[in-house]
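Undergrad: Next come a sequence and a model predicted from it.
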Amino acid sequence: MSLAVSYRGVFETAGVAADNRLEDVQGQLRQVLATIDALMAEANVGKEQLTRVQIWLADYRHFEKVNEVYDAWLLGYPKPVRACVGADLGEGYLVEVQVFAVDHSTSIYPDASR
């Protein structure tokens, strides 16, 4: 299974979860975002290209704590659309994230004016 794909200017990740499930939700989210940063760097994708972020939380009471880390991660960048929902993520997993990005200099249409 691929953690990320990039094709014709479109980038997306699978759902990314933390490797260390002993961390609290903020620690797990920092791990997840570091993994996403590495995947984006490998694909030469910047945060300014993000178009959508999907976040799953094992406990929705962590919403504000997640926002603190998420907002710091995107500080200085345009905020993509985001959905955040509660989900059963499995034993010890507190947060999972999937991101989508588009290279605006690349068009999937032959006529970029469309």
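TA: The structure has been received and is ready for your questions.

Undergrad: make it CA atoms for all contacts and neighbour counts henceforth
TA: Fine.

Undergrad: how about the helices in the protein?
TA: With DSSP state H, the ranges of helices along the chain come out as 25-42, 63-73.

Undergrad: how about the last one: buried residues?
TA: By neighbour count on 16 or more other Cα atoms under 10 Å, the buried set for helix 63-73 is Phe63, Val66, Val69.

Undergrad: before we move on, the earlier item: nearest to Ala101, out of the helices of the chain?
TA: Ranking these by proximity to Ala101 (Cα to Cα) places helix 25-42 first, at 9.1 Å.

Undergrad: try this one side by side with the last:
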Amino acid sequence: MSEIQRIQSTERMSRIVKHNGTIYLCGQTAGEIDWDIQEQTRRCLTKVDNLLKEADSGRDRLLSVTIYVRDMKDFAAMNEVYDGWIATVEKPARACVEARMARPEILVEFSVIAAQ
């Protein structure tokens, strides 16, 4: 059986889980009342970059990205930032859905799976 490594664990979750050469990141949010969808997207993607680096991976190793957007009216603005972030690497599988968030100030959340 392959070892499962859990990094930055709390009583509720692990920020990074590594198994069989695959890295799973917990959902990344950046909800501040005065941040718009583009600033929240930038902050989330910076967190993703940092966690991938900690897990010995990177943007070029992305397998799948799931994006949860509080309101699809923000879809195009979020994509402007995301498209710039992903521009220089091979594209992962991706899904984007509208979702009710844990707090009203959270406009976007990213869930990422990557190869090590």
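TA: Okay, I see it. Note that the coordinates shown come from a computational prediction; the quantities given were computed from them, not determined experimentally.

Undergrad: Would you mind giving the helices of structure 1 as a markdown table with distance to Lys79 of structure 1 added?
TA: Shown next, in a markdown table, are the helices of structure 1 (distance: least, Cα to Cα, whole Å):
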| stretch | distance to Lys79 of structure 1 |
| --- | --- |
| helix 25-42 | 15 |
| helix 63-73 | 9 |
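
Undergrad: For Val102 of structure 1, find the nearest of those.
TA: Closest among the helices of structure 1, using Cα to Cα: helix 25-42, at 11.3 Å.

Undergrad: Read off where the closest one ends up in structure 2.
TA: On structure 2, the counterpart of helix 25-42 of structure 1 by TM-score structural alignment is residues 37-54.

Undergrad: same thing with stretch 71-88 of structure 1?
TA: Stretch 71-88 of structure 1 covers residues 83-100 of structure 2 once aligned (TM-score structural alignment).

Undergrad: Enumerate the positions of the matching stretch that are buried.
TA: For stretch 83-100 of structure 2, the neighbour count (16+ other Cα under 10 Å) marks Trp85, Lys91, Pro92, Glu98 as buried.

Undergrad: wait, the last one sits on Asp74?
TA: Right, Glu98 of structure 2. No. Contact criterion Cα atoms under 8 Å: Glu98 of structure 2 and Asp74 do not qualify, at 9.9 Å.

Undergrad: OK, contacts around Pro78 of structure 1?
TA: Lys47, Glu48 (Cα atoms under 8 Å, 6 or more residues apart in numbering).

Undergrad: redo that, cut-off 10 Å
TA: When contacts are counted by Cα atoms under 10 Å, 6 or more residues apart in numbering, Pro78 of structure 1 touches Lys47, Glu48, Gln49, Leu50, Thr51.

Undergrad: how close does it sit to Ala17 of structure 1?
TA: To Ala17 of structure 1, Pro78 of structure 1 is 24 Å away according to Cα to Cα, to the nearest Å.

Undergrad: Spit out the contact partners of the residue positioned nearest the centre of structure 2.
TA: Geometric centre of structure 2, nearest residue: Phe110, 3.1 Å, by Cα atoms, centre = their mean. Shown in contact with Phe110 of structure 2 (Cα under 10 Å, 6+ apart): 25-30, 41, 44-45, 47-48, 65-69, 96.
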